[in-house]
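Asks: quick check, what structure comes out for this input:
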Amino acid sequence: MKKLTIITLLVISVMVFATTPEMDFFGFIKLDMSFDSAQNTNGNQTYYVDNNAAGDIEEFNMTANQTRLGFNTKQELNNGVLIKGYYATDFYGGGAQIKANPRMRKAYVKVIDNKKTFIFGQHGDIFATMSPYGIDGSANLYVNVGYRRPMVAFQNETNGGVFTFALARPWSADANSETWNPEVNSPDFQFNYKLNSGISIGGYFGNRYEDIAGVRGVKVDSNAFVLDYHKKSSDKEMKCEVFTGEAMSGYYGGIGYDVKGSNAVECTGGWFNYIKTLDNSSKISFAIGTQENDDQYLAAGDRMKNEFASIIHCSKINEVISFDKGIAYHNTEYKTATSSVDYDDMRIMLSLKYAF
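Replies: Prediction:
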């Protein structure tokens, strides 16, 4: 009788306070191929060009690990509050790398009440929300690519724009390369103010703790300031970003370091992306970017600077299948005992995607 009473109360609550939720499934199946003139950090995604003193080693790669599946839900309460849910799984693997195992990409809920939104769950970082168009991660991780982490956020829309504030899980590492460590004693604080003009001002601040190879690590401040600009019309789109901060590698992949010795490593960079629509079924993307570490605390063999440039042509074969092809150039500069040395990679990329 007790169980029946509880079930009855739950049913009545749903009938009184909410409508039936809507659910839409989405996703894509993706095949990416690439040829590299030199080795990079792994076979599927170029973070930086390897320091290979023995000479360049060519690589060919093919992967379907960027396939993604998910669903959206939407439910309106009788008081006008809108509840939206989002869940997506991909096969990138752990962290920012692409590996052949499932990973929960995002899973969050938005509670929308007029111009105010409350967000909780695993969501993309809110302080910098853009990245240049790329295939197989070819331009990614030189810039913020939407790292996702557990967080709680509040968003408020005003006449001038949208302000978002979030408390997020911090980034840290121990000897097992875990991405969270309880000795980080506070969440990261993220913010973003997106103006109606297309300019966004964002940043975060927190701390980082590293305990490597059984040696008790150090705790340092971690922060960033980011300035974005995004403008889009019917036939073209322009995106750009500049950033600066310290101990940023948990947010900005590629060549970043959090701590060297007992000091936070400063990092500065930016990128520009222009996308032109050619016709109803094709567009072309041009992108350049750079990221540079302050070498004050770097040792010989450490990465000092990354640069990339890419040209990508995107076309639709039909309503659901697209075909992207492009070329990208990457250059990574390493510190030596007396100066520095460069290594570069030319990548040819192809991608087929079926979206539903």
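Asks: hey, let's count contacts and neighbours off CA atoms from now on
Replies: Noted.
Asks: tell me where the stretch 201-350 of the chain has strands.
Replies: 215-232, 236-246, 259-260, 263-264, 266-279, 282-293, 303-316, 321-335, 340-355 (DSSP state E, counting those that start in this stretch).
Asks: out of those, nearest to residue 45?
Replies: Proximity to residue 45 (C-alpha to C-alpha) singles out strand 340-355 among those, at 10.6 Å.
Asks: helix or strand for residue 7, which one?
Replies: Element membership of residue 7, judged by DSSP states H and E, is helix 2-17.
Asks: return the distance of that helix from the chain's centre.
Replies: Relative to its parent chain, helix 2-17 has a centroid offset of 41 Å by C-alpha atoms, centre = their mean, to the nearest Å.
Asks: now the other sequence, so there's something to compare against:
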Amino acid sequence: AEKAKKSAFSLETKFPAKLYGNLRLDTSYDEGEINEGNFARWVEPEVFIDDDEQFNMTARQSRLGIDFAGPSTPWLETSAKLEIDFFEGGKENKNTIQMRHAYLKLRWPQQDLNLLAGQTWDVISPLNPSTLNYSVEWFSGNIGYRRPQLRLEKGYQCGGNTRLLLQAAMVRNIGHTDAFSDVVDTGEDAGIPGFQGRLAVSRPIGYTGKEASIGVSGHWQREDFHTPDRDDHTEYDSQAGALDLTLPLTSLITLKAEAFKGKNLDMLLGGIGQGINMVTMEEIESQGGWAQLSVGPICNMTYSVGAAIDDPDDNDLANGARSKNTSYWANILYDINEAVTVGFELSKWETEYKN
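Replies: Down below sits the predicted model:
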């Protein structure tokens, strides 16, 4: 019999493609009941059981992606990205794939102009803190997520190494299922897209070898809620303004921070996940932000400490709603070698409820 040929992995594409990703195991111990378990969003109220300890272990944050390099000329560069993880759902040992990024990007380098079509990060509040917690302080002061969009970016050189960046995007209007029918997506039913924009200035800080940037961004989207008998509807706006800062203090120390203020921000993971008061049917205003100081790498170690807060307006909340969410964290990452990293994070979460 002919000897079986040894199989080998092969990835063939018409244009260059780079496969990347990581395999990751996260474990967590919580002194009280945390929503949602594998990662922290807020602390559940201790109505019946105090100090309800929990332990979680998951490989859901393992990630796989492909970067595609399309045909390019000195005038036009084309690229694309596809990235997934496993946080969509499913049993804890049978996780479901979640699409994170899927987009095509056209870049005109001589004009410093980009056009992006597909799903990726929001334009508003573009930074994320360096946490081991998968939710990177969403619902606790960090707003912005990923959604389908058509984005245009234009850069301008303003003398020396200073660069001005203008970003504008038309985005998928993602609301939530209608409070009465559980069928209609209130964002889809608005009949129009959402819009986001950002203006940022950046320049290298010579003595650090890194780039500093400051940005201001905004967001507007609309939801359409139907009445129980489906013969009338009410429209609600979601809007926010935000600031973001990246400031290298030395070659090893960097400060990052964001702040926001707006209303009906659950679609941006703000307002502690609360957008509309379902009793009064009014928008919930909220404000907050986060800041983090990172140090490293030093001897293969990187350290980060930070704090975050999301503070909805109590006057807009129903009794029992989440009225304030604060978190504090400190972590350390150690690179065992070029391919393997271990980390430890300690965090404190405090969630207040109205009345």
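Asks: quick one on the thing from earlier: contacts made by the helix holding residue 7 of the first structure with the rest, please.
Replies: For helix 2-17 of the first structure, contacts defined as C-alpha atoms under 8 Å, 6 or more residues apart in numbering pick out 77, 78, 79.
Asks: swap in stretch 115-127 of the second structure?
Replies: In this structure, residues lying in contact with stretch 115-127 of the second structure by C-alpha under 8 Å, 6+ apart are 100-107, 142-153, 167-169, 196-198, 217-219, 242-244, 256-258.
Asks: who touches residue 149 of the second structure in this structure?
Replies: Under the criterion of C-alpha under 8 Å, 6+ apart, the neighbours of residue 149 of the second structure are 116, 117, 118, 119, 120, 169, 170, 171, 172.
Asks: the strands of the stretch 201-350 of the first structure into a markdown table, with extra columns for distance to residue 20 of the first structure and mean neighbour count?
Replies: Compiled in a markdown table, these are given as follows (distance: least, C-alpha to C-alpha, whole Å; neighbours: other C-alpha atoms under 10 Å):
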| stretch | distance to residue 20 of the first structure | mean neighbour count |
| --- | --- | --- |
| strand 215-232 | 36 | 18 |
| strand 236-246 | 38 | 20 |
| strand 259-260 | 50 | 20 |
| strand 263-264 | 51 | 20 |
| strand 266-279 | 40 | 19 |
| strand 282-293 | 39 | 21 |
| strand 303-316 | 36 | 22 |
| strand 321-335 | 32 | 20 |
| strand 340-355 | 27 | 19 |
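Asks: what distance do you get for residue 257 of the first structure to residue 295 of the first structure?
Replies: Counting by C-alpha to C-alpha, to the nearest Å, the separation of residue 257 of the first structure from residue 295 of the first structure is 11 Å.
Asks: oh, I was asking about residue 147 of the first structure
Replies: In this structure, residue 147 of the first structure and residue 295 of the first structure are 25 Å apart, going by C-alpha to C-alpha.
Asks: show me which of those two is the more surrounded one.
Replies: Between residue 147 of the first structure and residue 295, residue 147 has the larger neighbour count (other C-alpha atoms under 10 Å), namely 20 against 17.
Asks: quick one on the thing from earlier: kindly reformat the strands of the stretch 201-350 of the first structure as JSON lines containing distance to residue 71 of the first structure.
Replies: Putting the strands of the stretch 201-350 of the first structure into JSON lines (distance: least, C-alpha to C-alpha, whole Å) gives the following:
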{"stretch": "strand 215-232", "distance to residue 71 of the first structure": "27"}
{"stretch": "strand 236-246", "distance to residue 71 of the first structure": "28"}
{"stretch": "strand 259-260", "distance to residue 71 of the first structure": "39"}
{"stretch": "strand 263-264", "distance to residue 71 of the first structure": "40"}
{"stretch": "strand 266-279", "distance to residue 71 of the first structure": "28"}
{"stretch": "strand 282-293", "distance to residue 71 of the first structure": "27"}
{"stretch": "strand 303-316", "distance to residue 71 of the first structure": "24"}
{"stretch": "strand 321-335", "distance to residue 71 of the first structure": "20"}
{"stretch": "strand 340-355", "distance to residue 71 of the first structure": "13"}
